[in-house]
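Chemist: When you get a sec, could you give me coordinates for this:
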Amino acid sequence: MLINGQPGTQISASDRGLAYGDGLYRTLEARHGTPLLWHWQWQRLAADCAALRLPCPDEVLLLSEIATVAANLERAVIKIVLTRGAGQRGYAMPAACTPTRIVSASAWGGYPPDRAADGIVARWCDTRLAIQPRLAGIKHLNRLENVLARSEWHDPAIAEGLMLDMDGTVVEGTMSNLFLVQGGELLTPLLDRCGVSGAMRACVIDTAVNLGLTVRELRLSPPQVLAAEEVFLCNSLAGIWPLRELGSQQWQPGALTRRLQQLL
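Modeler: The predicted structure follows:
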């Protein structure tokens, strides 16, 4: 683990990331020290920094630090955490800040391969996402809604839970983004009020557009999800998981889902 470029495991107790969740993070896969989906990961990180008015680290520096922490791992999970750094008590942003940058690596644990091959079982979560457009899309450090939603079940047969916002609109999975296939179009929730805009989501959208597919971001209801021809979830570590079962509704992995899996 590197903290501001130096090996370490400790940060200040007054760090605003710890005190207020004042920061953001990205989680990604690296192979032989090279991060996957970096184009989209960097795009999202830079956009999130701008949205939070957080100084963005140098891209070359980050790539160097990723290579350093993953040097002894053939396949690694990389986590980048950026906070506004240490500060005095109070919510007000300091006029000048010295950000804290944490880059760590852990050995790849992976997921059961049958999730990608056969699809997964998911459930509806009771915990709902608050509507806050100022934070929509950002992978900020305040993820308690997702933590609470994931705590709702302990059945290992259920791989993911789908979350709604306070208006009952479908937003995302607890750790993934959602896509539907309907009438030859690719549909995904509009993330202008809440939710996380993941790097894999951006990659899927760009890939689909390059294939000549129509991609629409819109507000989706639970009945629309249940009526879809194909449904899949994705994130940067899991890749694409077809949805096999949600409540009483069942699907088989569809042709477009399989095509995107092969390409990505």
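Chemist: use CA for all of it now, contacts and neighbours both
Modeler: OK.
Chemist: got the contact list for E145?
Modeler: T127, R128, L129 (CA atoms under 8 Å, 6 or more residues apart in numbering).
Chemist: before we go on, could you also do this sequence so I can check it against the first one:
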Amino acid sequence: MDSWVDGRPGDALSLKDRGLAYGDGLFETIAVKGGQPLLLDRHLQRLAEGCSRLAMAADHGLIRSELLAYAAVLGEGVLKLILTRGDSLRGYAADPAAAPRRILQGNPPVVYPPAHGQQGVRLFPCATRLSIQPALAGLKHLNRLEQVIARAEWQGTDCAEGLMLDLEGRVIEGVFSNLFLVRDGVLVTADLRRCGVAGVMRAELLFQAKSLGIPTEITDISLEHLQQADEVFVCNSVYGIWPVSACAALSWPVGPLTRKLQGIACALLDA
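Modeler: As a prediction, the model looks like this:
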């Protein structure tokens, strides 16, 4: 499907675009089913938070309407929205008169092996560490070189995802997912105030768990905590939940809370 640039079909950008020059922008990756973008409100909430923190004056009503129109044409698949600060003056200073640039791209549905969701996946323990930068923590910004380097660390299909720690050794997330563990019936995920991406599915699962009376905790996670976990899983807004069966010498069963939340995630992505 053709890409759209600022609401019109196109595949060309200005060489002055700040997203290209500096990674100055944000993006959202949205599952589309039956012509509808799934978890749209959560995606737009995160985008608005990112725009606020980066001081980007975007027209969020226009973005919503374009997303809905593009998804209707795409039908089924994965929609990627890229929002850049637009064209730049020379140097780091932004042109206050520049309008943010909206880029929409469509791809076919992603097909993962059914075993990922059924038997679980193995994580590769990445050597690449996430830098600590509270000003950018949680944002889905365009600077993804840490993930690019981490993803290059393993080849083949033995591992479906990588495990990423921060510079101080805290367990943060997967390369393209958020990580949860279950300990004594409590659903635990990493504190993302220093680094990491605050995923849309992560937010939805925390909300769903609280609604069901499942205790939740957002805290620092050490490798020791991971080792002691009863269940581990990773999630994102495209595939839902994959149980984690192993990482290096560690292993975990696919537990009942993982299965319960996996059913909820599947329902959300089948909407």
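Chemist: The stretch 51-200 of the second structure: strands as residue ranges?
Modeler: Assigned by DSSP state E, counting those that start in this stretch, the strands in the stretch 51-200 of the second structure fall at 77-84, 101-107, 121-125, 161-165, 171-174, 178-183, 186-190.
Chemist: winner for burial among those strands?
Modeler: strand 171-174 (a mean of 26; mean count of other CA atoms under 10 Å).
Chemist: what's around R18 of the second structure, how many residues?
Modeler: 21 (other CA atoms under 10 Å).
Chemist: residues contacting it?
Modeler: D24, G25, T84, R85, G86, D87, S88.
Chemist: max-length helix in the first structure?
Modeler: helix 38-51 (DSSP state H).
Chemist: name the helices or strands packed onto it?
Modeler: strand 23-31, helix 199-210 (3 or more CA pairs under 8 Å, 6 or more residues apart in numbering; DSSP states H and E).
Chemist: returning to what we had before: by neighbour count, which of the contacts of E145 of the first structure wins?
Modeler: In the contacts of E145 of the first structure, the most neighbours by other CA under 10 Å go to L129, 23 neighbours.
Chemist: That residue contacts M166, doesn't it?
Modeler: Yes. Under the criterion of CA atoms under 8 Å, L129 of the first structure makes contact with M166 at 6.2 Å.
Chemist: Which among the strands of the stretch 51-200 of the second structure is found nearest to H43 of the second structure?
Modeler: Proximity to H43 of the second structure (CA to CA) singles out strand 77-84 among the strands of the stretch 51-200 of the second structure, at 10.1 Å.
Chemist: Can you give the distance of the closest one from its chain's centre?
Modeler: 12 Å (CA atoms, centre = their mean, to the nearest Å).
Chemist: Also stretch 17-35 of the first structure?
Modeler: With CA atoms, centre = their mean, you get 11 Å for stretch 17-35 of the first structure.
Chemist: What residues sit buried inside it?
Modeler: 17-18, 22-31, 33-35 (16 or more other CA atoms under 10 Å).
Chemist: Could you do stretch 42-54 of the first structure as well?
Modeler: Buried-residue list, stretch 42-54 of the first structure, by 16+ other CA under 10 Å: R44, L45, A46, D48, C49, L52, L54.
Chemist: likewise stretch 154-170 of the second structure?
Modeler: C159, A160, E161, G162, L163, M164, L165, D166, R170.
Chemist: follow-up on the earlier one: tell me the one of the buried residues of stretch 42-54 of the first structure nearest C194 of the first structure?
Modeler: Nearest to C194 of the first structure among the buried residues of stretch 42-54 of the first structure, with distances taken as CA to CA, is D48, at 13.4 Å.
Chemist: So what does that closest one match up with in the second structure?
Modeler: When the second structure is aligned by TM-score structural alignment, D48 of the first structure is paired with G50.
Chemist: I'd like to know how far the residue nearest to its match when sequence neighbours are not counted sits from A57 of the second structure.
Modeler: Using CA to CA, 6 or more residues apart in numbering and skipping the chain neighbours, the partner closest in space to G50 of the second structure is L139 (5.8 Å). Using CA to CA, to the nearest Å, one gets 16 Å for the distance from L139 of the second structure to A57 of the second structure.
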